[in-house]
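Q: Build the 3D model from these lines:
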Amino acid sequence: MHPNLLLPVFAGCLASFTLQAAETVYDFNLPAGAVGATLIGIGQVSGQQVLFIPADVAGRQAPGVRGLLSAREAVRQSLVGTDLSVLVTASGALSVQRTGDGLTLDATTINAIRQSGETADAGYVAQRSSVGTKTRTELVKVPQSVSVVTREELNTRKSDNLSDALKYTPGFSSQPASFSRTADDYTLRGFNVGAGTGGILRDGMKLQSNPYDGSVEAYGLERVEVLKGASSVLYGQLSPGGMINTVSKRPTDTPLHEIGLELGNYDRRQYTIDLGGPLDDQGEFSYRLTGLWRDSGTQVDHVDDDRRYIAPAVTWKPDDDTSLTVLASHQDTYTGFSPPMSYALSSYSNTAGYKIGRNQFVGEPGYDHFTNRMDTLGYLFEHRFNDNLAVNHSLRYFQANTNWDYLIPVSVSGSRLLRRYSAREERSTGWTSDNNLNFTFDSGRWQHDLVLGVDYYHKTYDSHRFISSTVAQLAPPLNLANPQYTGVGANTAADTGSDLHSSQAGIYLQDQITFDDKWVLLLGGRQDWAESVTTTFATEARATRNDKKATGRVGLVYLADNGLAPYISYSQSFQPASVSNPAFGNAFAPLEGEQYEIGLRYQPPGTDTLLSAAVYQLDQDNSLSLDSLTNTYVQYGKTRSKGLELEAKGNLTENLQLSAGYAYTDTHVLEDKTASNVGKRIEGVPYNTASLWASYRLASLGLERLRVGAGARYIGTTRTTPSVYDGKIPAYTLVDALVSYDLDSHWQLQAKAQNLFDRKYLYCNTTCRYGDERSLIGSVTYKW
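A: As a prediction, this is how the structure comes out:
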């Protein structure tokens, strides 16, 4: 290729522009459309020279390019999902060329290497994700269901926590915010994938060691990726429901500055800051600093929702082929644990006697509290040896300290609510590392993308629990007819906690084979080893277990010219039952899962839309169940989940963005030691859920700066423990809304309502909790 073949597109001043690391940013608002037209628009907005060959961009579509970006970053975003890349010439012009083509200009490749979790999302539609293959693969080539919530969707829905971020994702369900403030405890396809299962990952590696290590702060995330179904081949020990990968905000090549203030009901005050950009003129070092401070009450008196969060990050790029990013975070949470209650104690029960009110605090001020400190420190390293071989190495240390006391409602005698003590002091640590080689090569009509890796996870969980179990150990009762908080006595319960040390290691191999650019065959295999030692404090008994398991994965995708991509796959999961149980120690067998899935993705040509559909059958053997009232585990036979999931995400026009989903989930017990349990539905899992969210900028009415958003979430009927209540927990629909107004390119005002119509509902999964009431939040954000 010769320079005189390049077509220059000039807009504004044609003087040469020397690219600096601290590049000028411009306010882009370009709709999805032809790549050529988008590149011309970028040149017109920025006044910078953009060079391309018309034949290279002919027939190619670009996503919308919006926000405060440098010209280089805007061009890069317009090329996402194509085989085109952007170079910077010696004169500072931006040159677009096919990936792998030679160039005789003295040019510098931009972003030749990207961290595996780094994204270039524009709007609601993610084109690529590393979560399905540990390579930056287009989603249409992944033979398994993947849902991605981009940063723009998080912003336009103003998600406050991880549960909020995922509540419009089909197949996902969570407890109310009163519980999610203390723990990331979720289900996918009817199976628990919370922190206690290892199913919450950060930047592709395991994070917490137990359910109550603290919830993930959504403001510190760039995107959230959900891989549904059995997925142990790449990520090791997991629940068959799948995993949730949270991607940290990373240092940026262009300056980023944002501060925000939120005010809301329950005396909510929240302050945020997000800063990033280059640290030197050469662009070798860049940084990111994200912080949050929140003081807030809740719908229940004496229960706060306070948090402090800070996350610094630094990236070093000594050359275009090497990148090292150091990530750290510190988080303090001060709130209250929402105690479990039986259905009979809720206002939904028609049994005689006093009930616990929806907003009633049934603990004791000064006693009930949940305090958590969570810290992380790690790094992500990538190096590309040549066009075909790259190495990825990641490492992180995690620790959490949790102290939480609360009173558990037991039963009502007359108007007196009997309560048990629960006092817990817990400390968790975790070391995790993932290392792999990525090798690509062609063999005629076949292309191979090989990944060979080793990962390791070591965790400790030291939990001291003092939970009263006899009448003599009960706390003072609470008079529900005339509540008077009188304080608590001494908690004389014995320590029923335990100390767990476990190590998990695995080696994996995957080959993604493409034939004639139409067929994609994915083959993967893994060998896992797991060992654990649990010491029960009450008896000093030690229980040791060693497990190993081989798992596999196979999938096939066909890429049609019309944008359709049907696929079929089979995958397995493996999860050691490393839980403490005062009665049985750690003698449970591993949980094993397998999934069959048939799906279809569709990207209509010329649009920025992705439609997905999947049907699946997911089985788990050696299932475990936690009785929250007795705090013990029970292992039973086999559980099956069958279902259908539909999802649509699109930047439908320059001004309209949409996210929609539906899930039908049929989860039942197939085998159980108790014959009467066979055939029963799994608790807390609805047959039907549906959601719709739309965000629209009122440009057609001449109000380009005004955006409105609205959504609805339907959660169908569920079941709880049949011995407690054999009826159905009622279905409910929740409506959310948001309005934002851009005063100029710097100031933005927003107002958000969750559960706009204040719908009252009950959530039950073995035990019950009341749902969240309406929340109203206003915010102002300044960017420069």
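
Q: Every contact and neighbour count from this point should use C-alpha atoms.
A: Will do.

Q: Name the helix or strand for the residue nearest the centre of the chain, please.
A: Most central in the chain under Cα atoms, centre = their mean is Val224, positioned 3.7 Å from the mean C-alpha point. Under the criterion of DSSP states H and E, Val224 resides in strand 221-228.

Q: How about residues contacting that strand?
A: 129, 131-132, 144-151, 154, 165, 188-189, 241-250 (Cα atoms under 8 Å, 6 or more residues apart in numbering).

Q: and after the longest helix anywhere in the chain, which helix or strand comes next?
A: Across the chain, the longest stretch assigned as helix under DSSP state H is helix 35-46. Proceeding C-terminally, helix 35-46 gives way to strand 50-52 as the next helix or strand, assigned by DSSP H and E.

Q: Next, the second sequence, to be compared with the first:
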Amino acid sequence: MNFPLQARSPLVLALTGLFPLASMASNTQDYAIPPGALGNALNRLAAVDGWQIVYDAALAEHQSSPGVQGRHTREEALNLLLAAAPLQAKVVGDNTVALEPAAKPAGTPVSGAEQQPHSGPVSLGTVEVSDSYAHPRYQAEQELRQRYYIPRSTTATKTDTPIMETPMSIQVVPRQVMDDQQVIDIKDAVKNVSGVQSADDFYVNFNIRGFDTNNNIYRNGLRLTNLSALETANLSQVEVLKGPAAVLFGRLQPGGLVNLVTKRPLDQPYYSVQQQFGSYNLYRTTVDATGPVLDDGSLLYRANIAYRSNDSFRDFVSQENLLVAPSLTWRPIDPLEVNLDFEYQHYSFVQDGGIPAVGNRPAQIPISRYLDDRWSQYNPSTQDRYLAGQSHQASV
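A: Below you'll find the predicted structure:
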């Protein structure tokens, strides 16, 4: 295959033999290559003669060619194109020519660096080496990666152990992922974990490796049951343990468990307010505030508040959910930390009875039709949940 080749980046060739250009066959033909950039002229010459012309793009950069007109051999045509450029051609194979810098004529003055002999040691200039890890942009990238990378977990062993050293399958959904996806429900967060499906149930329920969790979910390692409409505003991450874990958690299904890890107070003040809007009149407001209570940092606080209100694609169906979750962290001495958590959730909803079946198919009515007692929209069902928890840890 014959094709012109013009290097767009530095090209290195291993040349086993170089022969004068005059050794090629001398057959004349007509040329009509106008003056212009040397690279364009070489491409046109290669297209006419079927040559492969190999050269470093830097050699032809900013070089011009007078062009070639009339009848010439292809060797003469190439020499005419290179007349104004400090280049010379060498044959490196059949129909292949390499261009290289032309040798300096005898008597051409050389620089002092070229005259200096290299028989002894050569003193090099100072080389400054900087640490790229200290660059602010790199540090910002590392901080962003750490929001997605969770190296440790307490679910499998109930100790702060690296996941790589834990002989069980653990997957973690970090807070940054939930923020990126604007997750407002636990079921949406767990969709990121393979082998776990949300069960179609009123209560929070999952199928892990084909086993139903029986409406059980764990919060900081403690089991809770028959909970609904759980919020994500006060969660730092969601950890999913796959496989049997009855040794640590007692009686549970062999598929695994879902553990909710709540946010902890921070040493530095942090305040956040977020407003979300969505389909079917969805409104959700979240507030997150944390910081030290005492100047010495021995007592910290955090308060998470979330309010959500939304309708449904079904007429007269609506939901309202309020979560208030304050927490305190007390550090009386350096190795000891005591955490106190409290949660209050008020959940109000109108039950959706769905569409009845006629025979073995749904009734032919609009999907938005509400068939339950309409009085229920004025007397919605309510759930009030109170939860208090205490934990402590001591480093050794």
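
Q: which ones are touching Val173 of structure 2?
A: 189-190, 192-193, 237-239.

Q: Which contacts among those residues does structure 1 share?
A: Here is what carries over to structure 1 from these, by both residues aligned by TM-score structural alignment, their matches' Cα atoms under 8 Å: 189-190, 237-239.

Q: mind checking which helix or strand the residue lying closest to Tyr344 of structure 2 once chain neighbours are set aside is in?
A: With sequence-adjacent residues excluded and distances taken as Cα to Cα, 6 or more residues apart in numbering, Tyr344 of structure 2 is closest to Tyr386, at 4.8 Å. Using DSSP H and E, Tyr386 of structure 2 sits in strand 381-394.

Q: who touches the aligned partner of Asp288 of structure 2 in structure 1 in this structure?
A: For Asp288 of structure 2, the aligned position in structure 1 is occupied by Asp274, per TM-score structural alignment. Residues near Asp274 of structure 1 by Cα under 8 Å, 6+ apart: 256-259, 288-291.

Q: ok, of those, which come out buried?
A: Using 16 or more other Cα atoms under 10 Å as the burial test, the contacts of Asp274 of structure 1 include 256, 258-259, 288-291 as buried.

Q: Save those as a markdown table, and put in distance to Val454 of structure 1 and secondary structure too.
A: Below are the buried ones among the contacts of Asp274 of structure 1 laid out as a markdown table (distance: Cα to Cα, whole Å; DSSP: H, G, I helix; E, B strand; the rest coil):
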| residue | distance to Val454 of structure 1 | secondary structure |
| --- | --- | --- |
| Leu256 | 36 | strand |
| Glu258 | 38 | strand |
| Ile259 | 40 | strand |
| Arg288 | 29 | strand |
| Leu289 | 31 | strand |
| Thr290 | 31 | strand |
| Gly291 | 33 | strand |
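
Q: Same list (those) but as a markdown table, adding distance to Lys206 of structure 1.
A: Formatted as a markdown table, those follow (distance: Cα to Cα, whole Å):
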| residue | distance to Lys206 of structure 1 |
| --- | --- |
| Leu256 | 29 |
| Glu258 | 30 |
| Ile259 | 30 |
| Arg288 | 22 |
| Leu289 | 23 |
| Thr290 | 22 |
| Gly291 | 23 |
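
Q: before we move on, the earlier item: just give me the match in structure 1 for the residue nearest to Tyr344 of structure 2.
A: Aligned by TM-score structural alignment, Tyr386 of structure 2 pairs with Asp375 of structure 1.

Q: From Asp306 of structure 1, how far out is that match?
A: Going from Asp375 of structure 1 to Asp306 of structure 1 by Cα to Cα, to the nearest Å gives 17 Å.

Q: what do you get for Leu327 of structure 1?
A: 23 Å.

Q: go on, Val216 of structure 1?
A: When distance is defined by Cα to Cα, Val216 of structure 1 is 14 Å away from Asp306 of structure 1.

Q: And these two? Which one has more around it.
A: Comparing Val216 of structure 1 with Asp306 by other Cα atoms under 10 Å, the one with more neighbours is Val216, at 25 against 21.

Q: Tyr406 of structure 1 is in contact with Arg419, isn't it?
A: No - look at Tyr406 of structure 1 against Arg419 with Cα atoms under 8 Å: they stay out of range, at 9.5 Å.

Q: Could you check how far the residue lying closest to Asp627 of structure 1 once chain neighbours are set aside is from Ser498 of structure 1?
A: Spatial nearest neighbour of Asp627 of structure 1, excluding adjacent residues (Cα to Cα, 6+ apart): Tyr633 at 6.2 Å. Here Tyr633 of structure 1 is placed at a distance of 14 Å from Ser498 of structure 1 (Cα to Cα).

Q: Looking only at neighbour counts, state which of the two leads.
A: Ser498 (25 against 19).
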